[in-house]
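Chemist: output the structure for:
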Amino acid sequence: MPDSALSSPAAPAPPLHDVLIVGGGLVGASLAIALDRIGVEVGLVEAAPRGALPAVFDERNLSFAEATVNALGALGVLAKLRAPGGAIERIHVSRAGDFGRGVLEAARYGRREFGRVVVARDFGEALEARLGELARLTRYRPCRFLGLAASDGAVRAVRVADADGERTLRARLLVGADGADSAVRAALGIRAERHDYGQTLFVTRLRCARAPDGTAYERLGEHGPTALLPRGDRHYGLIHGVAADEADAVAALDEAAFLARAQHAFGWRAGRFLACGARGAYPAQRVLAARTTDARAVLVGNAAQALHPIGAQGFNLGLRDALTLAELIEQARRADPQADCGDPALLRAYAERRRDDRARTLAFSDGLARLSASPAGALRPLRSLGLFALDRLPAVQAYLVGGAMGYRGDVPALCRGEAA
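Modeler: Below is the predicted model of the structure:
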């Protein structure tokens, strides 16, 4: 609609949604599906045009915790995957230069697996297929969030731009799911603390002499992890951390030289590294919003907190953000079908429920990244003792297994395999 029509006295009021989600990536799309399931009218502002996936759906390998697998199964997303993910039946942790290693076995805890590995591109296609089935979703694409607009307190009004120019959208609740550099967070005036780990992580598909056997390897090092994740296509997903100031040189290596470098960092537990696919490179940073809610607004996923990928906690944490919000809205609607999705009490309840999981997951990810990367010789005995404890002490294992499977704090019912 042209700007002139919007300003005309006869122009219709801007669209009003129960919830307006800015960001159609992993968490934003999952939230839209969860909300449609409970009858909420949702608007989804997406940068990617029709027929294209957001850039986040690339060759990265996503490690879904058991809680995430439960939830995505209930939401009908996993059924849309064209190929099954790879099962994580055990987790093997070691650190270059330190003694010991820790091995977690799912079978010890009565589980077939801790979770599954899914290629981000495949997951994006599954989400897109599921979004196409939603009856109450309005998609604005390609569309760009510009900022907030004046509103009366009963709604949040935002300015967006699409092919027809600038327009205004309104919602009872605005959700920022637009990534670590969130424009919604900035527009709300929410401060974000940033920490650069000085590492760049290269990701690719890797073929080894031995096919995956269900083991996920995390080989920690001074410049980040070198991890192998068992995919469902007889390949591994490789994550190889390097010092940020070496990233350009590593990116310039040919395939053979890159494989030799990664092999040296990882070792020979999976046999010889034979071939890899196209490589992507991503800086390792921590971004933490000072708060996750504002008047009629909430931040989820990387807009609320972006983690170092060590331990594969990021998307799993963000999905629990989204599903907790959806669960609270569903509970409010059960009590009152006309319940306001942006009610201050609901947002206070959301922040309270997410506090423990968020704090503990952030502390685990950041602590592991800093401790494992430190070259200080005095820390080696402590790290070796920690690996010994991980391998031998049931109480330590049980604590870490619960977190690895996504069960920290008060998790949503869908994550527990229950109806919300």
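
Chemist: CA atoms for contacts and neighbours, from now on please.
Modeler: Noted.

Chemist: buried ones in the longest helix anywhere in the chain, by neighbour count?
Modeler: Determined from DSSP state H, the single longest helix within the chain is helix 344-373. By 16 or more other CA atoms under 10 Å, the buried positions in helix 344-373 come out as 346-347, 350-351, 353-354, 357-358, 361-362, 364-366, 369, 371-373.

Chemist: same check, this time on stretch 116-136
Modeler: Buried positions in stretch 116-136, judged by neighbour count with 16+ other CA under 10 Å: 116-128, 130-131, 136.

Chemist: stretch 391-408 too?
Modeler: Counting neighbours by 16+ other CA under 10 Å, stretch 391-408 gives Asp391, Gln397, Leu400, Val401, Gly403, Ala404, Met405, Gly406, Tyr407, Arg408 as buried.

Chemist: ok, residues contacting that stretch?
Modeler: Residues outside stretch 391-408 that contact it (CA atoms under 8 Å, 6 or more residues apart in numbering): 65-68, 101-104, 114-115, 311, 313, 316-317, 356-357, 360-361, 389-390, 415.

Chemist: hang on, isn't Ala83 packed against Gly232?
Modeler: Yes. Between Ala83 and Gly232 there is a contact under CA atoms under 8 Å: 7.4 Å.

Chemist: quick one: which of these two has more around it?
Modeler: Comparing Ala83 with Gly232 by other CA atoms under 10 Å, the one with more neighbours is Gly232, at 19 against 14.

Chemist: tell me the contacts of the nearest residue to the more buried one once chain neighbours are set aside?
Modeler: Spatial nearest neighbour of Gly232, chain neighbours left out: Gly86 (3.9 Å); criterion: CA to CA, 6 or more residues apart in numbering. By CA under 8 Å, 6+ apart, the residues touching Gly86 are Arg116, Val117, Val118, Gly214, Pro230, Arg231, Gly232, Asp233.

Chemist: this one next, for a side-by-side:
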Amino acid sequence: MKQYDVVIAGGAMTGASLALALDTLSKGNLRIAVVEAVSPEQTGHPGYDARSIAMSLGSVRLMEQLGLWSFLAGEATAISRIHVSDRGHPGLARMSASEYGISALGYVIELAQAGSVFLEQLSKRAAIDLFCPARIHTLHREQDVVSLQLTNGESLQASLLVAADGGVSGCCAQLGIGHQSLDFEQVAVIANISTALSHQGEAFERFTPFGPLALLPMSQGRSSLVWCISPEQQQEVMGWDDETFLAQLQSSFGWRMGKMVKTGQRFVYPLSLRQAERRVSHRFAVVGNAAQTLHPIAGQGFNLGLRDVVTLAEEVVAGYQAGEDPGSTAILSRFRQRREPDQAATVAMTTCLVKLFANEHWPLVAGRNAGLMAMSVMDTIKAPLMKRAMGQVDR
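Modeler: Presented below is the predicted three-dimensional model:
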């Protein structure tokens, strides 16, 4: 049976980031295993598929501290401006990096490209073992260890098991840790879009009768589309040919980037808020989407998960260096206490935005447009939202 300090279930961006953070902060003194079901190079990997993520400035700073940003920077597209509007209404807000004296408000990372970067980094760390393809078949917790049997026949023991295995966590299910769910009654249509005019680093969030629509700047002049629609519209929208899809998107978005000229393959994902009922348990912690899966409206999901990751790594390494067991109750309690305020505030913000902007009742429409107009002229309103959007929050 192989012995580890920490075993991480899930090797996509959250799990890989945690492994690399633990290794970096401990200077290679912690023994770490990552158990991942699907090779990152495999087409259709659920953690490294066609989607992109908006990485906040705060997340970039965390990656820099861990020495990881230099490996991702070449794959990133800077967000220099953000344009928020409500179709058919006067509300409009603009934000730019120059307002805040910074080079970018955030960056867009393509998950498929990030997968190869993280896989390469994991392979270079002597203290990290990657078990892939493999899943945790059974797990058993004792007072001092967690014993794991993998689907590939390997047996592992660890002081701490961390679930970073996505919104429907197999580890949580095995341990009887349930989730609270809120169905947003929306699905997200994802595609990469080419337009006649360059995005020039501008990101757009537009609220339409279909639902929120975001276009994020990508490499080669493309934009990453996230278009939230009702489940009843899914079959119709996914059934459109490319020409019809682009025409409907043009009608909803407008002409700020000229003609919509090309779309890549479309994917669709159901949208809900899922929160683990417990973030920590005996020798067990939950991070990233396994802890909370958010609506993509404000691009906060990975950024919130990364703050989980770095905080857990800090507490585990600090405790280990002080002679504590990496899976001790004291370490996990400190992690939970540090993370609860940020998690609650970010979940509340994104959920309120969904409810506000997915509703076409006139009083809410008038209120949100007044808010957008106020944001455009009053920094006291815009600053707190921008601070959280840029990930500049306490951990």
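
Chemist: returning to that earlier point: so of the buried residues of stretch 116-136 of the first structure, which ones are in helices?
Modeler: Ala120, Arg121, Asp122, Phe123, Gly124, Glu125, Ala126, Leu127, Glu128, Arg130, Leu131.

Chemist: now the helices for the stretch 1-150 of the second structure?
Modeler: Along the stretch 1-150 of the second structure, counting by DSSP state H, counting those that start in this stretch, helices occupy 13-25, 57-65, 69-72, 111-124.

Chemist: where exactly do the helices run in the stretch 151-300 of the second structure?
Modeler: Using DSSP H, counting those that start in this stretch, helices in the stretch 151-300 of the second structure cover 170-174, 231-239, 242-253.

Chemist: what range in the first structure matches the first one?
Modeler: In other words, helix 170-174 of the second structure. When the first structure is aligned by TM-score structural alignment, the counterpart of helix 170-174 of the second structure is residues 183-187.

Chemist: so what does Leu35 of the first structure match up with in the second structure?
Modeler: In the second structure, Leu35 of the first structure lands on Leu22 (TM-score structural alignment).

Chemist: residues in contact with the residue nearest to its match when sequence neighbours are not counted?
Modeler: The spatially closest residue to Leu22 of the second structure, leaving aside those adjacent along the chain, is Ala313, at 5.1 Å (CA to CA, 6+ apart). Applying CA under 8 Å, 6+ apart to Ala313 of the second structure gives the contacts Leu18, Ala21, Leu22, Leu25.

Chemist: isn't the second one right up against Leu312?
Modeler: No. In this structure, Ala21 of the second structure sits apart from Leu312 without contact. The criterion is CA under 8 Å, and the distance is 9.3 Å.

Chemist: spatially, what comes nearest to the equivalent of Glu110 of the second structure over in the first structure if we skip its sequence neighbours?
Modeler: Alignment note: Glu110 of the second structure maps to Val119 in the first structure; criterion TM-score structural alignment. Leaving aside its sequence neighbours, Val119 of the first structure sits nearest to Asn61 (CA to CA, 6+ apart; 4.5 Å).

Chemist: what residue of the second structure matches up with the one you found?
Modeler: So Asn61 of the first structure corresponds to Ser52, using TM-score structural alignment.

Chemist: so Met373 of the second structure versus Ile381 of the second structure, what's the distance?
Modeler: 10 Å (CA to CA, to the nearest Å).

Chemist: can you tell me the element the equivalent of Leu304 of the second structure over in the first structure falls in?
Modeler: In the first structure, Leu304 of the second structure lines up with Leu317, judged by TM-score structural alignment. Using DSSP states H and E, Leu317 of the first structure maps to helix 314-335.

Chemist: tell me what angle that helix forms with helix 26-36.
Modeler: 20 degrees (axes from the mean of the first three to the mean of the last three CA atoms, to 10 degrees).

Chemist: what comes up buried for helix 314-335 of the first structure?
Modeler: Within helix 314-335 of the first structure, the residues that count as buried by 16+ other CA under 10 Å are 314-330, 332-333.

Chemist: how about stretch 191-202 of the second structure?
Modeler: Buried positions in stretch 191-202 of the second structure, judged by neighbour count with 16+ other CA under 10 Å: Ala191, Asn192, Ile193, Ser194, Thr195, Ser198, His199, Gly201, Glu202.

Chemist: among those residues, which are in strands?
Modeler: Among those, the residues falling in strands (DSSP state E) are Ala191, Asn192, Ile193, Ser194, Thr195, Glu202.

Chemist: out of those, which comes closest to Lys259 of the second structure?
Modeler: Thr195 (5.7 Å; CA to CA).

Chemist: what's the matching residue for the closest one over in the first structure?
Modeler: Correspondence of Thr195 of the second structure to the first structure, assessed by TM-score structural alignment: Cys208.

Chemist: Ala278 of the first structure versus that match, what's the distance?
Modeler: 16 Å.
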